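Asks: Give the three-dimensional model of this entry:
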Amino acid sequence: MADARPPLRTYGRIKARPIKRRQAALLDTLLPKIRVPSEPFVPAELMAAAREAWLEIGFGGGEHLAAQAAHHPDVLLIGAEPFRNGVASALRHVHEQALGNVRLHDGDARELLGRLPDASLARVFILFPDPWPKTRHHKRRLIQADTVAELVRVLAPGGRLRFASDWADYVDRALERFLACAALLWTAARADDWRRPPADHVTTRYEQKRLGDCAPVFLDFIRA
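Replies: Below you'll find the model as predicted:
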């Protein structure tokens, strides 16, 4: 008999402080308009003029997502985030900047990946995911072999994946899992390639807090 239990959560809390009234209103009015479909879908159908689609998994407050959308108005930016306060914050950015190229999934990113067709994304960002630092919780980390396989499936050939973390052990384990996949090619040629933020990186308030145990590390890969 198949295991009917849901997969382990890869994220912590769903909601923290009370959401401001203005952002709460956007949850009711704007989110339904830009929420991705709850059934399998083709990203290109969500924005006919988009030259390609990018995905950010765990967008936090939406700063990076909104900045990338503003810099690339011809790209569809899909964001996945289960944290209610983060979704509300991202909606504020979308509303204030009038970003018509953002679509959101307010839930588990793995559910979203399962609804995407093969080779449908040109870029994926996974920036500072929940590190689950305690050893007994490492099984809850997002980057596991099955998730890497799904990421490879939805990335088009030549597509790019970026992972960043400020937890040394998570960086090491994630790198092991990415390198174990022959379809992902690590682009680093020297130490500065992972020690320095990439030229197109957008620093967020979370990153500036330096809550991890090491300086931020950036791992970029290309889908073979």
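Asks: From now on I want contacts and neighbour counts done on CA atoms only, so please keep to that.
Replies: OK.
Asks: so what's the residue nearest to the spatial centre of the chain up against?
Replies: In the chain, the residue lying closest to the centroid (Cα atoms, centre = their mean) is residue 57, at 1.5 Å. For residue 57, the contact set (Cα atoms under 8 Å, 6 or more residues apart in numbering) comprises 79-81, 109, 124-127.
Asks: Show me which of those are buried.
Replies: 79-81, 109, 124-127 (16 or more other Cα atoms under 10 Å).
Asks: Show me the residues you listed that map onto strands.
Replies: Under the assignment DSSP state E, the buried ones among the contacts of residue 57 contribute 79-80, 124-127 to strands.
Asks: ranges for the helices of the protein?
Replies: Remark: helices assigned in the chain by DSSP state H are 21-29, 31-34, 63-71, 84-96, 109-115, 145-154, 168-179, 192-195, 205-209.
Asks: returning to that earlier point: right, and out of the buried ones among the contacts of residue 57, which lies closest to residue 147?
Replies: Distance ranking of the buried ones among the contacts of residue 57 against residue 147, using Cα to Cα, places residue 109 first at 9.9 Å.
Asks: ok, the spatially closest residue to the closest one that is not a sequence neighbour - contacts?
Replies: Sequence neighbours aside, residue 80 is the residue nearest to residue 109 in space, at 5.4 Å (criterion: Cα to Cα, 6 or more residues apart in numbering). Counting by Cα under 8 Å, 6+ apart, residue 80 touches 55-59, 104-109, 112.
Asks: Rebuild those residues as JSON lines, extending it with distance to residue 205.
Replies: Shown next, in JSON lines, are the contacts of residue 80 (distance: Cα to Cα, whole Å):
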{"residue": "55", "distance to residue 205": "20"}
{"residue": "56", "distance to residue 205": "16"}
{"residue": "57", "distance to residue 205": "17"}
{"residue": "58", "distance to residue 205": "14"}
{"residue": "59", "distance to residue 205": "12"}
{"residue": "104", "distance to residue 205": "20"}
{"residue": "105", "distance to residue 205": "22"}
{"residue": "106", "distance to residue 205": "21"}
{"residue": "107", "distance to residue 205": "22"}
{"residue": "108", "distance to residue 205": "22"}
{"residue": "109", "distance to residue 205": "22"}
{"residue": "112", "distance to residue 205": "26"}
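Asks: how about this one, so we can line them up?
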Amino acid sequence: MSARKHPTGAPWRNFHGRFKGKTLKPSQEAWLDEDLGPLSPGAVDWDVNPARNPIDLKEYFGDREIWLEIGFGGGEHMVHQAVTNPEIGIIGCEPYINGVAMLLGKIRASGAQNIAVYPGDVRNMFDVLPDGSISRAFLLYPDPWPKRRHHKRRFVTEGHLTPLAKSMKKGGIFRIATDIPDYVRQSLEEVPRHGFEWLAAGPSDWREPWGDWIPTRYEQKALREGRVPHYLTFRRV
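Replies: Down below sits the predicted model:
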């Protein structure tokens, strides 16, 4: 049997997770209506770019170095990085529309001008990112999918790591933060198999946060509930 196809002819992908939660506030609806379009790379959309031609990143960021945040949650880390590093451009991918709305509010408040937002599955973004275009990627407190039968849904699997590695520059940095010990185990097993090396010389390299880190709401919840954060740094080889 042949694989399912999107109506445009592109590969069909199952997505496991939520697209929307509680009802959005009127202000959040306004941010989505007014701000998302100008910030969203339209060429990622199936109907706009069914051939999945590479996106022109210079159109959005000029000659800036490009970073990528995969699943930005409420957007606090992404906006922090954008404001702290105005010389770079940062793309955020997040399918959960409530999180997208929260990010748009933070972008308005910060005045950041170096952010692009894709409100969907990061695998679609990987389809159109030029090879070797990403200098730094972040995977911060991803969905742990705790049941063993669901571990194949985690980001740290071949279907995500192979296109991530392809999109990253040699020497690019990939950061993972998680409070789930088994996610740490799987990351340390799988990420090096797909073109990365783990940069750790001693325990402080995974026990202590990065120097430019700000705690996210997910990390704060983990700490309240007694879970221990881990900070893993990999380099594209």
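Asks: TM-score of the superposition?
Replies: Scored against TM-score structural alignment, normalised by the length of the first structure, the superposed chains reach a TM-score of 0.93; 221 aligned residues with a Cα RMSD of 1.6 Å.
Asks: before we move on, back to that, show me what the residue nearest to the centre of the first structure aligns to in the second structure.
Replies: Mapped onto the second structure by TM-score structural alignment, residue 57 of the first structure lines up with residue 70.
Asks: picking that back up, mind checking which of the helices of the first structure is nearest residue 13 of the first structure?
Replies: helix 84-96 (9.0 Å).
Asks: Check the mean deviation of that closest one from the second structure.
Replies: Mean deviation of helix 84-96 of the first structure relative to the second structure after superposition (mean Cα distance after the TM-score superposition for the first structure): 0.5 Å.
Asks: what range in the second structure does that helix sit on?
Replies: Counting by TM-score structural alignment, helix 84-96 of the first structure corresponds to 97-109 in the second structure.
Asks: quick one: the matching stretch to chain centroid distance?
Replies: With Cα atoms, centre = their mean, to the nearest Å as the basis, stretch 97-109 of the second structure stands 15 Å off its chain's centre.
Asks: Mind listing what's buried along it?
Replies: 97-107.
Asks: max-length strand in the first structure?
Replies: In the first structure, with assignment by DSSP E, the single longest strand is strand 155-165.
Asks: now the angle between helix 145-154 and it, please.
Replies: Counting by axes from the mean of the first three to the mean of the last three Cα atoms, to 10 degrees, strand 155-165 of the first structure lies at 140 degrees to helix 145-154.
Asks: In the second structure, what range does strand 155-165 of the first structure match?
Replies: The alignment of strand 155-165 of the first structure onto the second structure (TM-score structural alignment) covers residues 168-178.
Asks: got the contact list for that stretch?
Replies: 131-142, 184, 229-237.
Asks: which of those residues count as buried?
Replies: Among these, the ones that count as buried by 16+ other Cα under 10 Å are 131, 133-142, 184, 229-236.
Asks: Map residue 81 of the second structure across to the first structure for me.
Replies: Using TM-score structural alignment as the criterion, residue 81 of the second structure maps onto residue 68 of the first structure.
Asks: quick one: its match from residue 61 of the first structure, how far?
Replies: In this view, residue 68 of the first structure and residue 61 of the first structure are 13 Å apart by Cα to Cα, to the nearest Å.
Asks: Then residue 127 of the first structure?
Replies: 12 Å.
Asks: Next: residue 199 of the first structure.
Replies: Taking Cα to Cα, one finds residue 199 of the first structure at 21 Å from residue 61 of the first structure.
Asks: So which of the two has more stuff around it?
Replies: The residue with more neighbours, out of residue 199 of the first structure and residue 61, is residue 61; 23 against 6, by other Cα atoms under 10 Å.
Asks: Could you tell me the angle between the longest strand of the first structure and helix 168-179?
Replies: Relative orientation of strand 155-165 of the first structure and helix 168-179, computed by the same axes, to 10 degrees: 170 degrees.
Asks: Strand 155-165 of the first structure: which residues count as buried?
Replies: Of the residues in strand 155-165 of the first structure, 155-157, 159-165 count as buried by neighbour count, 16+ other Cα under 10 Å.
Asks: Now do it: distance to the chain's middle.
Replies: On Cα atoms, centre = their mean, the centre of strand 155-165 of the first structure falls 11 Å from that of its chain.
Asks: Mean deviation, that strand versus the second structure?
Replies: Strand 155-165 of the first structure versus its aligned partner: 0.9 Å mean (mean Cα distance after the TM-score superposition for the first structure).
Asks: for the closest residue to residue 61 of the first structure other than its chain neighbours, what are its contacts?
Replies: Excluding its sequence neighbours, the residue lying closest to residue 61 of the first structure (Cα to Cα, 6+ apart) is residue 86, at 4.4 Å. Taking Cα under 8 Å, 6+ apart, we find residue 86 of the first structure in contact with 59-62.
Asks: I'd like the residues you listed as JSON lines, with distance to residue 136 of the first structure appended.
Replies: Below are those laid out as JSON lines (distance: Cα to Cα, whole Å):
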{"residue": "59", "distance to residue 136 of the first structure": "25"}
{"residue": "60", "distance to residue 136 of the first structure": "24"}
{"residue": "61", "distance to residue 136 of the first structure": "28"}
{"residue": "62", "distance to residue 136 of the first structure": "30"}
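Asks: Check the separation of the first and last residues in stretch 178-189 of the first structure.
Replies: This stretch, stretch 178-189 of the first structure, spans 16 Å end to end (Cα to Cα).
Asks: And stretch 198-207 of the first structure, by the same measure?
Replies: End to end - Cα to Cα - stretch 198-207 of the first structure spans 14 Å.
Asks: what's the answer for stretch 198-213 of the second structure, then?
Replies: 19 Å.
Asks: what's the matching range in the first structure for it?
Replies: With TM-score structural alignment applied, stretch 198-213 of the second structure matches the range 186-201 in the first structure.
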